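A.B. asks: I'll drop the sequence and a predicted model, then ask my questions.
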Amino acid sequence: MLEPLRYDFMQRALIAGLAVAAVCAVIGVFVVQRGLAFLSDGLAHAAFGGIAIGLFMGASVENAVWIAIPFTAGIAIGIGYILRRTQLRGDVATGVFFSFSFALGVLFLGLRTATDRQISVDALLFGSMLAVTPKVLIVVVAVSIVALVLTIALWSRLAYAIFDPELAALSGVPVGILEYLLLAETAVVVVVAVKTVGVVLVSSFVVIPAATARLVGGTLPRTTIFALVIGMVGAGTGLIVSYHINTPAAATIILIHSAGFAAALVYTRLKR
């Protein structure tokens, strides 16, 4: 069953998949609790727009990520501003920026000339886990570690701000700053994850493990641990299964995550 791990490309894919699954699951717990499940999808499409701008400027796909990160973080801050300062809900703000960013991406890809370096739009949209290079792997792992360390360092304040923002604000917790920080952190993680799982599928890595864990977790620490385990087990299992049945890795992982969500849903219904 573990025979594929003899190959270097599978080892890189596994490490990248586990790193992405871990950080997306942990951040996803806060995103889902805040009612911003659609956020990761909107930021993934913002990343598409940012990468397209980088490609239009002549950067390679790998280097275009460094242009996409500030662009997507800016979009995330914009969503947060609208959410906090207007009467619009988070899904409305996300939907506006979702459409704008994706249209911008399509526009800039269309403006590229025939002499520009060729890119695989499918790889951008649906990911290419098996094509992760050593350089990309280093970036993915480094960003994942930094994001996890930052989240753990701010754990108590972030949890307080997300679960009871009004009481947290009265207690002197900088709720606004923490929310903007969470949005920016999510943006950076999503951009890096797009390199492995694609624009279309990355939101599932954020939302499904967290939603599954919330069904069965109970307390925040338990929910986070469950989300982490669900995300990483699904990523590892999905990658191995995809190799043996010759299916796209990211899609297979998400189907396994979805099966876990369905099982958790049935379990909670039967438990009542």
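C.D. replies: Good, I have the coordinates.

A.B. asks: hey, let's count contacts and neighbours off CA atoms from now on
C.D. replies: Fine.

A.B. asks: can you map out the strands along the stretch 151-272 of the chain?
C.D. replies: Assigned strands in the stretch 151-272 of the chain: none (criterion: DSSP state E, counting those that start in this stretch).

A.B. asks: what are the contacting residues of stretch 74-81?
C.D. replies: With contacts defined as CA atoms under 8 Å, 6 or more residues apart in numbering, stretch 74-81 is touched by 43, 46, 90, 93-94, 97, 179-180, 183-184, 187.

A.B. asks: for stretch 204-213, same thing?
C.D. replies: Here stretch 204-213 makes contact (CA under 8 Å, 6+ apart) with 20-21, 24-29, 31-32, 37, 40, 223-224, 226-228, 230-231, 254, 257-258, 260-261, 264-265.

A.B. asks: pull the distance from it to the chain's centre.
C.D. replies: 10 Å (CA atoms, centre = their mean, to the nearest Å).

A.B. asks: and it, which residues are buried?
C.D. replies: Across stretch 204-213, burial judged by 16 or more other CA atoms under 10 Å covers 204-213.

A.B. asks: just checking, residue 31 touches residue 25?
C.D. replies: No. Contact status for residue 31 versus residue 25: not in contact, 9.7 Å apart, counting by CA atoms under 8 Å.

A.B. asks: got another, please set it beside the one above:
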Amino acid sequence: MIDGLLVLLQTGVLETLLTPLYWVLDGWYWVMVRVHHLTGLEMLSPDYRFMYRAILVGLCIGIVAPVIGTFLVHRQLALIGDALAHTAFAGVAVGLFLNAVIDLGVSPYLTAVVVAVIAALAIELISEATDAYNDVSMAIVLSTGFALGSTLISINAGGLSVGIDQYLFGNLSTVSPTNAVILLALFVAIVATVVVTRNQLLYVTFDETAAAVSGISVNWYNRIMVMLTALVVVGAMQIMGVILVAAMLVVPVAGATQISRSFTESIFVSVILAELAVLLGIGFAFYGRATGGPVIVLVAVAIYVVAVVLGKLQTLVGARATPELEAIETDDAGAVGSRES
């Protein structure tokens, strides 16, 4: 079984399995070239094909991160993204270590997927087995993951010597075709799972007790949620980095809750805010020659501040627009009348 998993993880084998998604990537290149011809934007020039991939990855993350984040925020699990990001860093370190020691030829992002999913399940299993609060299990997994990653990176075995800045802070220019296609595969898997399990996830999110009474396996859907979070985290690592990846799960959702009136509306608004942050952030980062991940987060936070202000104004206007109630009174003859209070 392990040999089969190693064969599947090897880049050449994976590229064969993901060939249809490479066709999608080629189609995206064609679209971006046409947009460049229409707009003349320098960052969309064919000379910067890595920007095409970075934009595609960013747009995908701008959809799945706030969708999953909306469930997490309402379940008070906003920090789980940070915990899984640090364990995903350990997964990257495992991939780099295996490539250096046994020349496995595997993408570090693939080993990050495996390790992050295992960590997500570990968080749930620790909580279930010890009756500890979720933040305790998250802290344990976060510390273990980052310690493991740091240890493997520091070992100079087999000539292992890599720069880790791109994994810590993200890098637009390092989104390779293979990594972009891996993200597309994760995107399809996440969206399909949410569509199929939306009602159950919603039920478990707002009332675990009622969900359990109705026959829904709460533990099973909790595990699905944390595994989906792990996949989002690994995908977002490419442009956001380990340190900032949790922001895309939380900040757009926090902004959306300020101006939304329902859970479904909150999902749609958070996606819009996230996509706006991604596009503006990538643009500012390119023309300002800055690192993409931090700029995207700063833009997302600025949008959050605007959303908070709009939410307060919305509440104020709504309060002023509420009509005054009239007091009902009767005269001596029993006739009903009214006067303004």
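C.D. replies: Structure received. These figures come from a predicted structure and were not determined experimentally.

A.B. asks: what's the TM-score here?
C.D. replies: Once the chains are laid over each other, their TM-score by TM-score structural alignment, normalised by the length of the first structure reads 0.93; 271 aligned residues with a CA RMSD of 1.8 Å.

A.B. asks: if we can go back for a sec, higher neighbour count, residue 31 and residue 25 of the first structure?
C.D. replies: Between residue 31 of the first structure and residue 25, counted using other CA atoms under 10 Å, the more crowded position is residue 25 (30 against 25).

A.B. asks: so can I have JSON lines of the buried residues of stretch 204-213 of the first structure showing distance to residue 59 of the first structure?
C.D. replies: As requested, these are exported to JSON lines (distance: CA to CA, whole Å):
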{"residue": "204", "distance to residue 59 of the first structure": "28"}
{"residue": "205", "distance to residue 59 of the first structure": "27"}
{"residue": "206", "distance to residue 59 of the first structure": "28"}
{"residue": "207", "distance to residue 59 of the first structure": "31"}
{"residue": "208", "distance to residue 59 of the first structure": "33"}
{"residue": "209", "distance to residue 59 of the first structure": "34"}
{"residue": "210", "distance to residue 59 of the first structure": "35"}
{"residue": "211", "distance to residue 59 of the first structure": "37"}
{"residue": "212", "distance to residue 59 of the first structure": "38"}
{"residue": "213", "distance to residue 59 of the first structure": "39"}
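
A.B. asks: what about those, which are in helices?
C.D. replies: Residues of those located in helices (DSSP state H): 204-213.

A.B. asks: of all the contacts of stretch 74-81 of the first structure, which comes closest to residue 244 of the first structure?
C.D. replies: residue 43 (32.1 Å; CA to CA).

A.B. asks: trace residue 96 of the first structure over to the second structure, please.
C.D. replies: Matched to the second structure by TM-score structural alignment, residue 96 of the first structure sits across from residue 140.

A.B. asks: what's the helix or strand containing its match in contact with?
C.D. replies: Following DSSP states H and E, one finds residue 140 of the second structure within helix 134-154. Residues outside helix 134-154 of the second structure that contact it (CA under 8 Å, 6+ apart) are 77, 79-80, 82-84, 86-94, 97, 119, 122-124, 126-127, 160-162.

A.B. asks: and if you look at stretch 198-207 of the second structure?
C.D. replies: Taking CA under 8 Å, 6+ apart as the rule, stretch 198-207 of the second structure contacts 71, 74-75, 210-211, 216, 218, 221-222, 225.

A.B. asks: without its sequence neighbours, what residue ends up closest to residue 283 of the second structure?
C.D. replies: With CA to CA, 6 or more residues apart in numbering as the criterion, residue 283 of the second structure has its nearest non-adjacent residue at 7.6 Å, and that residue is residue 43.

A.B. asks: kindly report the same for residue 195 of the first structure.
C.D. replies: residue 127 (6.3 Å).

A.B. asks: what is the aligned counterpart of that neighbour in the second structure?
C.D. replies: In the second structure, residue 127 of the first structure lands on residue 170 (TM-score structural alignment).

A.B. asks: also residue 68 of the first structure?
C.D. replies: So, by TM-score structural alignment, residue 68 of the first structure is matched to residue 112.

A.B. asks: look up the closest residue to its match, ignoring the ones flanking it.
C.D. replies: residue 91 (3.7 Å).

A.B. asks: trace that neighbour over to the first structure, please.
C.D. replies: So residue 91 of the second structure corresponds to residue 50, using TM-score structural alignment.

A.B. asks: that match reaches residue 63, doesn't it?
C.D. replies: No. Contact criterion CA under 8 Å: residue 50 of the first structure and residue 63 do not qualify, at 11.2 Å.

A.B. asks: please say which of those two ends up with more neighbours.
C.D. replies: residue 50 (27 against 13).

A.B. asks: if you count contacts, what does the helix or strand in which the more buried one is found end up packed against?
C.D. replies: Here residue 50 of the first structure sits within helix 39-56, counting by DSSP H and E. When contacts are defined as 3 or more CA pairs under 8 Å, 6 or more residues apart in numbering; DSSP states H and E, helix 39-56 of the first structure sits against helix 61-85, helix 90-111, helix 175-197, helix 202-217.

A.B. asks: ok, average deviation of stretch 58-73 of the second structure from the first structure?
C.D. replies: Relative to the matching residues in the first structure, stretch 58-73 of the second structure has an average distance of 0.9 Å after the fit, by mean CA distance after the TM-score superposition for the first structure.
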